[in-house]
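Q: Based on what follows, work out the 3D shape:
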Amino acid sequence: MPRTGRRPGNQDTREAILAAARQAFAERGYDKASIRQIATTAGVDPALVHHYFGAKDKLFLTAMEAPIDPGKAIDQVVSGGLAGIGERLVRMFLTVWDSPAGTSAAALVRSAVSHDWSARMLREFITTQILRRVIAKLDLDPTEAPLRASLVASQLMGLIMARYIIKLEPLATAPRETLVATVGPTIQRYLSGPLDQ
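A: Next up is the predicted model:
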């Protein structure tokens, strides 16, 4: 006779919620996945999902095994406004990737390159947790903002691939501030320069 009611053990319940969340986010995307659907799949009450993880964005970050909370990092980067944001963004990215958090981030990128499910999760992470937050906090033309944000993402992902995954020299061992000074202006142009030149 199957048991009903609450799942036994906190760890089993937490893992069931995370498995259901990963499936929902990969299949339906961040926006269409709901806490209620995730709870139903996990066989728990939605209140229990909130108890363990809080809001949907926190559940998503945990399911992604995100090495950092991008909301906090982005707040620091955009607090100075549009002027100089290119250098601040590159410096923050390199600081994260040069830290122990970079090891798990590199594993996520490697997995996304070879697995469709991981690629969908990484795309959702970049779109919902990074790009949307940057767009929301900067005073960008709403008709241009998505293209500008995706150009920034393409530049940063290229830098990550070359420096941390492929380890292309001399980029792989170049000093952080050299990269901030050389890549930062490109990011700045993507965010504040004309797009038709």
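Q: Only C-alpha atoms from now on, for both contacts and neighbour counts.
A: OK.
Q: and Val109, how many residues sit next to it?
A: 19 (other Cα atoms under 10 Å).
Q: show me what contacts it?
A: Shown in contact with Val109 (Cα atoms under 8 Å, 6 or more residues apart in numbering): Leu122.
Q: want to put them side by side, so please do this one too:
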Amino acid sequence: MATTTSGKRQGRRPGRPDTREGIVDSARKLFAEKGFARSSVRAIAHDAGVDPALITHYFGSKEGLFQATLDLPIRPEEIVERIGDGSAEDLPQRVIETFLGVWEGEDTGPAMLAVLRRGLTDPAQVDLLRQIMTQHVMASPIATFVGRDSEDTRLRISLAMTQLLGVVIARKVLGFAPIAELSRDQLAAFLLPAVTHAFYGDLDVPATTPDNSGGTA
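A: The predicted structure follows:
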């Protein structure tokens, strides 16, 4: 480290006002190219031209930086904690209540809708959303409660999330009536059987048998 003529050691110059945004831009690019697990803090800092310590300073951790790239209004870990606090029997209800609480909340709903709209038009954002699903949802208490083999668990969670996200898109983006006009309690009541079946119901699909009769009536 360089010293001044007075003998005092000089530290790194403080980051520019746009340093934080530059880190987020670099992280968003690397997360999209390499994925969350393979994008190191050091690599992100190198791409942004900053000291890795600045990432900890601004975001606390790589997970915090990942959240910043999505501009989420709530920590995914907090959502997972809420869902995990209870029994397996009540899991579908907790998932629905937590999900709707985030999407319908006055503080979180508009920001989540903005994230969703970006995700529908930006392939990089879609990939980041997919990664956060894999990182936080597939490896969460939901998977433990569903408790089957890994492929079956992924399918069940994916089916449940498809039901929930589909309703959000119909309600918030497309404004489909009467879905958009239902109260939150009504929506939860309609979703409960579908999400319960996705988690615990019979998913066996009979194999289709080709019609080889070749005959005519």
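Q: excluding its backbone neighbours, what's nearest the counterpart of Thr19 of the second structure in the first structure?
A: By TM-score structural alignment, Thr19 of the second structure lines up with Thr13 in the first structure. Closest residue to Thr13 of the first structure apart from its sequence neighbours, by Cα to Cα, 6 or more residues apart in numbering: Arg7 at 5.9 Å.
Q: Distance of Leu65 of the second structure relative to Ile23 of the second structure?
A: 9 Å (Cα to Cα, to the nearest Å).
Q: Those two: which is more packed in?
A: Taking other Cα under 10 Å, Leu65 of the second structure and Ile23 do not tie; Ile23 has more neighbours (26 against 21).
Q: check which helix or strand covers the more buried one.
A: Here Ile23 of the second structure, judged by DSSP states H and E, is contained in helix 19-34.
Q: which parts of the longest helix anywhere in the second structure are buried?
A: Under DSSP state H, the helix in the second structure containing the largest number of residues is helix 150-168. For helix 150-168 of the second structure, the neighbour count (16 or more other Cα atoms under 10 Å) marks 153-154, 156-161, 164, 167-168 as buried.
Q: Now do the residue opposite Glu65 of the first structure in the second structure once aligned against Met133 of the second structure, distance only.
A: Under the alignment by TM-score structural alignment, Glu65 of the first structure pairs with Asp71 in the second structure. According to Cα to Cα, Asp71 of the second structure and Met133 of the second structure sit 15 Å apart.
Q: more crowded one of the two?
A: The residue with more neighbours, out of Asp71 of the second structure and Met133, is Met133; 17 against 14, by other Cα under 10 Å.
Q: Assign the alignment partner in the first structure of that one to helix, strand or coil.
A: Aligned by TM-score structural alignment, Met133 of the second structure pairs with Ile126 of the first structure. State at Ile126 of the first structure, reduced to three classes by DSSP: H, G, I helix; E, B strand; the rest coil: helix.
Q: what's near enough to touch Ile126 of the first structure?
A: Ile126 of the first structure neighbours (Cα under 8 Å, 6+ apart): Ala153.
Q: Tell me how many other residues crowd whatever residue of the first structure lines up with Asp122 of the second structure.
A: Superposed on the first structure with TM-score structural alignment, Asp122 of the second structure falls opposite His115. Here the count is done by other Cα under 10 Å, and His115 of the first structure has 11 residues near it.
Q: Now Val49 of the first structure: closest residue in space that isn't a chain neighbour?
A: Ala39 (6.5 Å).
Q: Now which residue in the second structure aligns to the one you found?
A: So Ala39 of the first structure corresponds to Ala45, using TM-score structural alignment.
Q: and that match, what does it touch?
A: Listed by Cα under 8 Å, 6+ apart, the contact partners of Ala45 of the second structure are 23, 26, 51-52, 55.
Q: mind putting these in TSV, distance to Val115 of the second structure included?
A: Output for the contacts of Ala45 of the second structure, formatted as TSV (distance: Cα to Cα, whole Å):
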residue	distance to Val115 of the second structure
Ile23	19
Ser26	18
Asp51	29
Pro52	27
Ile55	22
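Q: any idea how far the match of Thr19 of the second structure is from Phe93 of the first structure?
A: Thr13 of the first structure is 34 Å from Phe93 of the first structure, where distance means Cα to Cα.
Q: quick one on the thing from earlier: list the buried residues in the helix holding Ile23 of the second structure.
A: Buried, per 16+ other Cα under 10 Å, within helix 19-34 of the second structure: 19-20, 22-32.
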